[in-house]
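Chemist: The following block contains a protein sequence and its predicted model.
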Amino acid sequence: MGRPGSPPQAETRCPLWALPEELLLLICSYLDARALGRLGQTCRRLYRFTSRDVLWRRLARSCLNAGFSALGADLVAGVPVKERVKVSQNWRKGRCRRILLLRWKCNLMPWIQLDDDYLYLSQAEDIQVYWLHPNGTSVQRCPQAVFSGHQEDVCRFVLANGHIVSGGGDGNIVLHKLNGSFSFKFLGHEQEVNCVDCHGGIIVSGSRDRTAKVWSLSSGRVGQCLHTIQTEDRVWSIAISPLSSSFVTGTACCGHTSPLRIWDLGSGQMITSLGTDFHRGAGVLDVFYETPSTLLSCGYDTYIRYWDLRTSTRDCVMKWEEPHDSALYCLRSNGNHMIASGSSYYGVVRLWDKRQTRCLQSFSLSSPISSPVYCLRFSTTHLYATLASSLYVLDFTVS
């Protein structure tokens, strides 16, 4: 028997502790997640040792949604990497709880954004702000704040530079300061503003009136139109490059050979168009930049396309087809291996692994009543999706 408070003999006699720490780290680097977890169950010292982030970081980079970029940057520092690797297995295997967060009476086309502990949700003419419970699966009954300003429904909005920038069916663009009473509204387009984005003091907007516009957000010039671009087609989606040098428009594909075109922010001139195999009516409903040279698109032609501007603008480098031949209303990427998409029927959310050609997991959120998934956002633990009359969360932290 050892003295009270002394470590168990199994720990003191463990031959692994006779090795230098650098050699022990090297040995552990050859273990997969299951073996590393089992090693940590042998004694308390090895449990503490095998819980180090440095040992799990290598595994996390290859996991589906563990909070690491393609270049290895930690996007959610402060959360133990070991826990993220465990949750990532639930994403891959589709293990989650489906929870109805909010429901409303009339059918809408809601848009959402996540910002730390807050969820922003468009409801008709307003944008409501809800505090998310730390478990991520419940919200306050009443919104903490409501931002108004449109006479018709909010089509889309973004959070940028401490502001909410929204475009509405009334043709107006509205700016609200998140932590203040400042708001500013101006007429942006002759018809509804279908999409907006904001980055680096610049707002871009796209409209049903077949134009895209570039606006200033700088002090003293807020709302000044810098460029008006005749797209010759209805603009459904828009996104600014992370370098703030260009932006991409996704149009209805009714009046141009390609619905995807990239424009120079400084001059308003077209830089290039993407793709050559789009059919008429294959409009692009959502676009998402991963890096300055890579972006994703989806829309009516049922494909997710992955573009790399460093290789070719004529053909996408990868594409994934929606299995049920449904239009894809929205998509999001974690910047590494995972893509999530929302379909036009029965609230189907799909998870994709870029390293595979087929859909990884799917979840139907509105069966038997059909509704599109209008918008989705996710973290390393939860996915939020808006339907015509409800907001759902998929909780992947289940044991």
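Modeler: Yep, it's here.
Chemist: When you work out contacts or count neighbours from here on, use the C-alpha atoms and nothing else.
Modeler: OK.
Chemist: so Gln144 touches Val129, yeah?
Modeler: Yes - using Cα atoms under 8 Å, Gln144 is in contact with Val129, at 5.6 Å.
Chemist: Which parts of this structure are helices?
Modeler: 9-12, 21-28, 33-39, 44-50, 53-62, 81-93 (DSSP state H).
Chemist: what would these look like in CSV with mean neighbour count?
Modeler: Shown next, in CSV, are these (neighbours: other Cα atoms under 10 Å):
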stretch, mean neighbour count
helix 9-12, 12
helix 21-28, 12
helix 33-39, 14
helix 44-50, 16
helix 53-62, 18
helix 81-93, 20
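Chemist: out of those, nearest to Ser148?
Modeler: Closest to Ser148 of the helices of the chain is helix 81-93 (Cα to Cα; 36.3 Å).
Chemist: now what about that closest one, what contacts it?
Modeler: Here helix 81-93 makes contact (Cα atoms under 8 Å, 6 or more residues apart in numbering) with 33, 51-53, 56-57, 59-60, 63-67, 96, 360-361, 380-381, 396-398.
Chemist: Against that first model, consider the following:
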Amino acid sequence: MLLSQLPEDLLYYILSYLDYRSLSRLSQVCRSFYRFVNRDAVWKKIAKALLNTGITREGKDIYPLIRLKDRVKIAQNWYSGICRRRIPLRWKTKLLPWLQLDGDTLFLSQAADIKVYHIHKDSGRLQRSPFEVYSGHKGDVCRFVLTDSLLISGGSDGKIVVHSRRSDVPVEFSGHNQEVNCVDAKDGLIISGSRDRTARIWSLTSTAPRDTIPMCDRVWSVAINPTLSSFVTGTACCENFSPLCIWDVERSISLGTLGSDFRRGAGVLDIRFESPFQLFTCGYDTFIRLWDLRLCPRKCAMEWEEPHDSALYCIQTDGNHMIASGSSYYGVVRLWDKRQTECLQFFQLSSDPVSSPVYCLRFNSSHLYAALATAVHSLDFRQNGTQIR
């Protein structure tokens, strides 16, 4: 790191001791300097300008238990694409898996079950066998979401199953007439979307839906605004002129649509709120889009195009500068810097003759996990190895 990149107060601290000649004094200064440079406050300004350090745009620290100095070092590897690739889990039957990360625990849907694996702290590898399995669906799990105390899943059987993460008794909701393609939950509010062309609003106090909203298309994705006042649905865009619609939670009425001039079939497969006013979307039309609800709803604030014309199945952001996306062909994961229009790094995870989409990906400060049709892949960015493509 160049001296010009150091914070001003750190430079001043260094320069103030340049004239000391006493070895004993110098030793004391070095010890003091070492303690100083390991303080998170010294690195926070630097960390905010880098990728995936855990410092959000608002200054919140997502990983307060990990030294910021260490995260800054790992951030260089995220930017340069330096990592070690592993396949911690494989299976024979082709599936449409979904992932969630919760600290040192990975949740993975496989057919009708959701399996829970410990992540080894030092290696980042998964335990061979799950330490817990959530069941309850008669068909495959399509999507699931975690809250602090609940695991809520939607399945191809049309059911929504609510599991308590502290007990063994699941609650089954009436669900939909066809498979539940998407579900989101926050603070007792649950939104689901289905192939039956409806979105439904649920509360934990009843197993029947509070409201059912008719749609003209299959609902591929939903996301609840952090304020809990509204939610966004992403549809297949076969009948509607726009696949993105904002809905009022209390009144179940449309508050408007996002975008215009979508091609037929430009369905939205994933939606992520980054703040109450900003959300990211991706889907079949190969674009990642950032929408700012404070601006004109007809035009997105920014967009990034998948360079190989592949549909984008999933996205995740670090709350600051980085986006990770999963493509529909050959298990391609891309890293994007929001300050640039071109893709920053890409990793082709699938080497099989038959291509597989990245159905879901999740990352923490040091690892990225991606679920393909027959395996979970991991990228460990703590390494000093060679760049992987």
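Modeler: Thanks, I have the structure now. Note that this is a predicted model, so its numbers are computed, not measured.
Chemist: For the contacts of helix 81-93 of the first structure, I'd like a selection string for PyMOL - just the buried members, please.
Modeler: Buried residues within those, by 16 or more other Cα atoms under 10 Å, are selected in PyMOL with:
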select buried, resi 33+51+56+57+59+60+63+64+65+66+67+96+360+361+380+381+396+397
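Chemist: Ignoring the adjacent residues along the chain, who's closest to the equivalent of Asp74 of the first structure over in the second structure?
Modeler: Using TM-score structural alignment as the criterion, Asp74 of the first structure maps onto Asp61 of the second structure. Closest residue to Asp61 of the second structure apart from its sequence neighbours, by Cα to Cα, 6 or more residues apart in numbering: Ile55 at 4.7 Å.
Chemist: residue contacts, that neighbour?
Modeler: Counting by Cα under 8 Å, 6+ apart, Ile55 of the second structure touches Lys44, Ala47, Lys48, Asp61, Ile62, Gly319, Asn320.
Chemist: Spatially central residue for the second structure, please.
Modeler: For the second structure, the residue nearest the mean C-alpha position is Gln316 (3.0 Å; Cα atoms, centre = their mean).
Chemist: I'd like the distance between that residue and Ile323 of the second structure.
Modeler: Distance from Gln316 of the second structure to Ile323 of the second structure, counting by Cα to Cα, to the nearest Å: 6 Å.
Chemist: just Ser254 of the second structure next, same as before
Modeler: In terms of Cα to Cα, Ser254 of the second structure sits 29 Å off from Ile323 of the second structure.
Chemist: okay, those two: which has more neighbours?
Modeler: Neighbours per residue (other Cα atoms under 10 Å) separate Ser254 of the second structure from Ile323, with Ile323 holding more: 21 against 15.
Chemist: what's the distance between the aligned partner of that one in the first structure and Glu152 of the first structure?
Modeler: In the first structure, Ile323 of the second structure lines up with Ile339, judged by TM-score structural alignment. Distance check for Ile339 of the first structure against Glu152 of the first structure: by Cα to Cα, it reads 32 Å.
Chemist: same question, Arg377 of the first structure
Modeler: In terms of Cα to Cα, Arg377 of the first structure sits 24 Å off from Glu152 of the first structure.
Chemist: which of these two has more neighbours?
Modeler: Remark: of Arg377 of the first structure and Glu152, Arg377 carries more neighbours, 22 against 16, as counted by other Cα under 10 Å.
Chemist: Thought Gln113 was touching the more buried one, still the case?
Modeler: Yes - with contact defined as Cα under 8 Å, Arg377 of the first structure counts as touching Gln113 (6.9 Å).
Chemist: ok, the nearest residue to Ser367 of the first structure once chain neighbours are set aside - how many residues close by?
Modeler: Of all residues not flanking Ser367 of the first structure in the chain, Tyr346 sits nearest, at 5.3 Å (Cα to Cα, 6+ apart). As a burial measure, Tyr346 of the first structure scores 19 neighbours (other Cα under 10 Å).
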